[in-house]
Structure formats: C-alpha cells, structure tokens
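Engineer: Below: sequence and its predicted model.
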Amino acid sequence: MREVVVVGAGLAGVRAGEALRARGFSGALTVVSAEAELPYDRPPLTKQVMAGTLTADDIRLAGVEECDARWVRGTAAVGLDRERRRVRLADGAELAYDGLVVATGARARAWPGEAPAGVLTVRGLDDVRALRARIDGGAREVVVVGAGFVGVELASSLVGLGLGVRVTLVEPFGSPLRVLGGTV
C-alpha cells in the first residue's frame, strides 16, 4: 500500500495510525477530522475540562507525532466512492487511498427537528467550551437530557462548579445508567 486514509481523529483513528507505523507502513498516511482541534481524549470533557481543572492541551492524545501523518482538520468526510477508492470531503476535495480506516466513533443523538435556542449537544471540546461560556456568562439552569455516563458526569460537574447551577437530569428510558442494569 502507498496511501492510507484514516477517517476520524479520535482515539481509534490515532491508534490506527500508530499501529500502521509500528508494523512498518512507510507510505503516505492521511488522517481526516471534522474537528479543527488536534486529537484529544474525550472522557475528561464532561468532568475535568468542564470543571476547569484540565485544559485542551492537557487532554491531547499522545502518539499524534508518532503517526507521521498529514492531518486534514476542520473538514468532515462526507462520501465514499469505493470503486474509485476516494473519500470525498465536505469542501469538495477528494482523497485517494489504497487502504482506508473508518474510525468515526459515535454521534450524539440530535434534537428532533430544529433545536430550540439554547439547546447544545455535548460531544466535543467546542461543545464543552460553549456550555462553559454560557455558565460563565450567568446561565444558572441547565437541563441534561440523557442519564448515561456522559449525562451523569456532566450534571455532576455542573453542580460541582459551586456556582449555583441548578441541573435537571432527564432520562427518557426510565432509569439512569441503564447500561449497568436495574440494580444500580
């Protein structure tokens, strides 16, 4: 192979690039990310980053430099032509590949229809920054929809800020942390 494209610059995408290099791949490696940020670790977002105890620099993924990759940041992959072996980007550019890794991860569930003013999705660093800016700007009531790990962590962090933020946690499926079972 001469050219490998990795779509997704989260943990899986970065580790895929590292693994290719560790196994001797010396060809061109391109990593595509819809986010403009350098790759970062997501779990601290709703805890330490929201609380202000860690910054974006603190959560950067190790191993990015070892990938020796060309980074295409801030442009989402929006299409795939398997016959021509091309990934189409949102800006209209196409990337040729001999090998392709799709490591896009999961998406936050979107608000049905058009989201009302003030509704934010918390999935990435920019989302956490936007929410924190609203809190720092005086917002004192937050409704968190979804009581899985991310929702529970976010609600806890918001209360823990000590700024008098009132948090209502809404779980549409009946019980919080349902992946852990009914006992929890």
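Structural biologist: Great, that's in hand. Numbering: from 1, shown residues only.
Engineer: Please count neighbours and contacts with C-alpha atoms only from this point.
Structural biologist: Will do.
Engineer: spatially speaking, which residue is in the middle of the protein?
Structural biologist: residue 124 (4.3 Å; Cα atoms, centre = their mean).
Engineer: Quick one: the helices in this protein, in order.
Structural biologist: 11-22, 50-51, 125-136, 149-160 (DSSP state H).
Engineer: Which stretches in this protein count as strands?
Structural biologist: Assigned by DSSP state E, the chain shows strands spanning 3-7, 28-33, 70-73, 77-81, 86-89, 94-96, 99-102, 141-145, 166-170.
Engineer: Could you list the buried residues of the second one?
Structural biologist: Neighbour-count burial for strand 28-33 flags 29, 30, 31, 32, 33 (criterion: 16 or more other Cα atoms under 10 Å).
Engineer: list the helices and strands that strand packs on?
Structural biologist: strand 3-7, strand 70-73 (3 or more Cα pairs under 8 Å, 6 or more residues apart in numbering; DSSP states H and E).
Engineer: what does that strand contact?
Structural biologist: 2-9, 13, 17, 67-77 (Cα atoms under 8 Å, 6 or more residues apart in numbering).
Engineer: Use this one as the comparison:
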Amino acid sequence: MNGIVIIGAGESGTRAAFALRETGFTGCVTLVGTEPHLPYERPPLSKPLDGAVQMKPICGAEALEAADIGYLQGVSASQFDADTRSVTLSDGRTLVYDKLLLATGARPRRLNCPGAERALDFRTYTDAAAIFACAEAGKRVAIIGGGLIGMELAAVLRGKGIAVSVIEMAPRPLGRAVPARFATRLHARHQNEGVVFHLGQGIAEITDDAIVLADGVAVPADIVVAAIGVQPDIALAEAAGLATGNGILTDGHLRTSDPNIYAAGDCAAVAQPGGGHMRFESWRNARSQAETAARNLAGSQETFMAIPWFWSDQYDLGLQVAGLPHPDHQSVTRQLDGGELEFYLDGGRLVAAAGLGLGNSLAKDIKLAEMLIAAGVSPDPAALADASVNLKALLKSARAA
C-alpha cells in the first residue's frame, strides 16, 4: 500500500488529511505544502492584531505527528503521472500513491496593464505581511478590485487612518456575490468612513506614485494592491490530462476524470444535479469538501451536498450569506434590532438567505435559515417577513411535517 498523497496544504488539504484519520484510515498519508509554514487559515490575514498579520495555524506540528501525517513543508509538486501513480516534487523526490487528492487551491488573477508588477497580491501570509509592513499613517493605498477581499482590506486600512481608494471596473462594488441591498449599504458605509471609489474604470497604467485610470485620471498611491479575484490552480491537473474547465472537473463524489484522483476546495468544479459544474470559494466549502473527499478516498461513495455559505466583516458590520441568492428569486426582508435579513424563494421554496448587522448579531438567524434551506421548506413569505415569528418554530414545524 502506497497510501494517499494530498497536494496542497491549505484549509482543504490539511482538513482532508485529518479527516482521513477520523474515518479510521490507517495507511500512509502525505501532505505536500508549498509554503514554508505550518498550514494556516487565510481569513485572519485581513484582520491584523495590533498592526501585525495573524498567523493562525490550522494545526500544530504535534497534531500532525500524533495523527501520523507526513507533512512535506516548503516543497511543491512539479508534476504527477496518473498512469504510474507517482508525484514528482520540486526537490527531485518522487512519491507514489494509491489515491491522490488535489487541493491546489487558487492563485491571484494578474493585472495586464503597464506597471502591473508594482501591484502587491493579497493571498498568502507573505503577501499580507508585506502590505501591512508598508501600510502606515500618511500612506496612500489604492486597492484594485471592489470584491469582498478588497473591501475587507479597505475597512482595516481605514481603521488605521490610512487613505484608501478603491478602483472597480463594475458600476458598483461587491456586485458578484453580495445581495444588492447589502452591497449598497456596505458601499455607503465605506464612503462614510472616507474610502474614495472610482467605479466603472479600467486601468491604463500603474506608475511609481499613482494609478492612471482609463479616462486619464491619476489616483495617487504609495501602495497598490491587486484584489481582482482568483483563478483555480489547475496547471498540474491539465498537464496530467485530467478534465478541467473553470476548475478541476469532478463528479458529485469529488472524483476527477481519473477514478484514483479526487479534488477539493477552491480548485474543484463539482458536477451539479441540474447539469454543469460549480466552483465554490469559501473557507467552509474548503472544509466541507475536504471531509467528503476524505471519506470517499477511504472507500465511501458520499455525494457532496453542503449549502454554500460565506461571511465578511467590514468595520463593525457582519455579512453572512447562505445558499445562492439570485436576482430572479422572490425576496423577503425581515427587519431586526441588530440588522436585517433577506430570504430568497424559488418557486416558493427557500433557497438562500443573507443577513447584515452589527458584529455577529445575526449568526443564529442565518444558521436557522440554513437549516430551513436544507429541510427544503416552502414557508409563508409573510412569516419570513414577520420578526415576531421565530425561525426556530418554523424549522420545528417543517420537521414535524
């Protein structure tokens, strides 16, 4: 038995290694990680403490040793051969496997304008450390990209008294994943905090001290950060001949076009019941897919069925979204003391919910909404809108029915 090799020691790969042990798998487990650190969580990177970037380990060296997980730190996989079931590492070593898990994650999208090399990425601990080491009072930071990562970074920098500009090609920030009403509220909050927005603008050039927009306007910048999203890291899979698209294509069991190879996390595009493949980029998804993949690597035939969920903290506001809201869905709003919820119905069935409020005040409501979504209920819209109607009571009634 050659055991299981996992390429990628981020949230998904590391969680899968431990989940294999939790399933009772006793064979060899080898985890290959490119970065020169113990595996760590990415969400805290945008939330420094006392000006220092947080390195929050997923696990310690003792836990890896206790679980008998071989962690190859600071090396990468340069290629793998599905026929010989072997992985060639960057240091020249070769690993052989019975089963392989690709948890290669995603890499930042690249700018293609003149001066693009001046922009800093914001993906790894090293990236975050470089940004916060330079960002200090009196500096001017321009963030290219008004998505969740860019807006979270803007909020943190404004909290440090740093001048921030956000440049976004779309007509409004947070347009891809955040419901419109909450995107509008967060945009307004950033403006009130002093963030300057340049919307509907492309980049002509990045110079030593400015970003020149497509319309010729120069946005002063001592530091430029590129936060224009990520692309699934599928280079290894493509080179090995696996089926790929917007990610490494898998079936519902997270199995790739090779029956001995699975994929999980940001790199995986999972087959959907209605057809097509979907890729989910979130911390929880990385964990959920890892656990499903681990059980299937160990011999199960479990279908990945988790409900998408993500959160974002900006200033004192907390956003949470469960499910996949769509503009065509019927929406129902519930006003609460700490914020508001928005529910989304498709043909009467609850399919998504979102909340924006102070801190973590709506976390319990979103959790209950997520459970209602999982139960497949078709609640009365009036009951969803009525804050006096307890969501827990709705769930209890649905389960009884």
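Structural biologist: Alright, I've got the coordinates. Remember, it's a predicted structure, so these values are computed and weren't measured experimentally.
Engineer: that older thread, okay, the helices of the first structure, which one's buried deepest?
Structural biologist: helix 50-51 (a mean of 21; mean count of other Cα atoms under 10 Å).
Engineer: Average offset of that one relative to the second structure?
Structural biologist: Helix 50-51 of the first structure differs from its equivalent in the second structure by a mean of 6.3 Å after superposition (mean Cα distance after the TM-score superposition for the first structure).
Engineer: so what secondary structure elements neighbour that helix?
Structural biologist: helix 125-136, helix 149-160.
Engineer: Pull up the aligned stretch in the first structure for the strand ranked longest in the second structure.
Structural biologist: Criterion DSSP E: the longest strand present in the second structure is strand 349-358. Strand 349-358 of the second structure corresponds to no residue of the first structure when matched by TM-score structural alignment.
Engineer: wait, what's in contact with the closest residue to residue 64 of the first structure other than its chain neighbours?
Structural biologist: Of all residues beyond its chain neighbours, the one nearest residue 64 of the first structure is residue 14 (6.5 Å), with distances taken as Cα to Cα, 6 or more residues apart in numbering. For residue 14 of the first structure, the contacting residues are 39, 63, 64, 67, by Cα under 8 Å, 6+ apart.
Engineer: Can you match these up with the second structure and say which hold?
Structural biologist: Of the contacts of residue 14 of the first structure, the ones still in contact in the second structure (both residues aligned by TM-score structural alignment, their matches' Cα atoms under 8 Å) are residue 39.
Engineer: Can you flag the buried ones in the contacts of residue 14 of the first structure?
Structural biologist: For the contacts of residue 14 of the first structure, burial is judged from neighbour counts taken by 16+ other Cα under 10 Å, and it is met by 39, 64, 67.
Engineer: how about TSV for these, with distance to residue 171 of the first structure added?
Structural biologist: Putting these into TSV (distance: Cα to Cα, whole Å) gives the following:
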residue	distance to residue 171 of the first structure
39	30
64	36
67	40
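Engineer: Out of those, which is nearest to residue 168 of the first structure?
Structural biologist: The shortest approach to residue 168 of the first structure among these belongs to residue 39, at 31.1 Å (Cα to Cα).
Engineer: Could you check which residue of the second structure pairs with that closest one?
Structural biologist: By TM-score structural alignment, residue 39 of the first structure lines up with residue 39.
Engineer: ok, back up a step: can you say which of the helices and strands packed on strand 28-33 of the first structure is nearest to residue 139 of the first structure?
Structural biologist: Between these, strand 70-73 lies closest to residue 139 of the first structure; by Cα to Cα that is 31.3 Å.
Engineer: What residues sit buried inside the closest one?
Structural biologist: Quick answer for strand 70-73 of the first structure (16+ other Cα under 10 Å): 71, 72, 73.
Engineer: For it, which outside residues touch it?
Structural biologist: Applying Cα under 8 Å, 6+ apart, the contact partners of strand 70-73 of the first structure are 28, 29, 30, 31, 32, 33, 34, 35, 36, 37, 38.
Engineer: repeat that for 7 Å
Structural biologist: With contact meaning Cα atoms under 7 Å, 6 or more residues apart in numbering, strand 70-73 of the first structure is reached by 29, 30, 31, 32, 33, 34, 35, 36.
Engineer: before we move on, what about stretch 158-178 of the second structure?
Structural biologist: 136-148, 154, 183, 187, 195-202.
Engineer: Name the residues of it that are buried.
Structural biologist: 158, 162-170, 172-174, 178.
Engineer: Nearest approach to residue 99 of the first structure belongs to which of the helices of the first structure?
Structural biologist: Nearest of those to residue 99 of the first structure, taken as Cα to Cα: helix 11-22 at 10.7 Å.
Engineer: That closest one vs the second structure, average distance?
Structural biologist: Its aligned residues in the second structure lie a mean 0.9 Å from helix 11-22 of the first structure after superposition (mean Cα distance after the TM-score superposition for the first structure).
Engineer: the inter-axis angle of that helix versus strand 28-33?
Structural biologist: 170 degrees (axes from the mean of the first three to the mean of the last three Cα atoms, to 10 degrees).
Engineer: how about helix 11-22 of the first structure, which residues of the second structure does it hit?
Structural biologist: Helix 11-22 of the first structure lines up with residues 11-22 of the second structure when matched by TM-score structural alignment.
Engineer: picking that back up, identify whichever of the helices of the first structure lies nearest to residue 98 of the first structure.
Structural biologist: helix 11-22 (13.3 Å).
Engineer: just the angle between the closest one and strand 3-7, please?
Structural biologist: 160 degrees.
Engineer: from the middle of its chain, how far away would helix 11-22 of the first structure be?
Structural biologist: Distance, stretch centre to chain centre, for helix 11-22 of the first structure: 17 Å (Cα atoms, centre = their mean, to the nearest Å).
Engineer: related to what we said a few turns ago, TSV for the helices and strands packed on helix 50-51 of the first structure, including distance to residue 100 of the first structure?
Structural biologist: Shown next, in TSV, are these (distance: least, Cα to Cα, whole Å):
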stretch	distance to residue 100 of the first structure
helix 125-136	26
helix 149-160	30
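Engineer: mean offset of stretch 149-156 of the first structure relative to the second structure (after superposition)
Structural biologist: After superposition onto the second structure, stretch 149-156 of the first structure sits on average 0.9 Å from its aligned residues (mean Cα distance after the TM-score superposition for the first structure).
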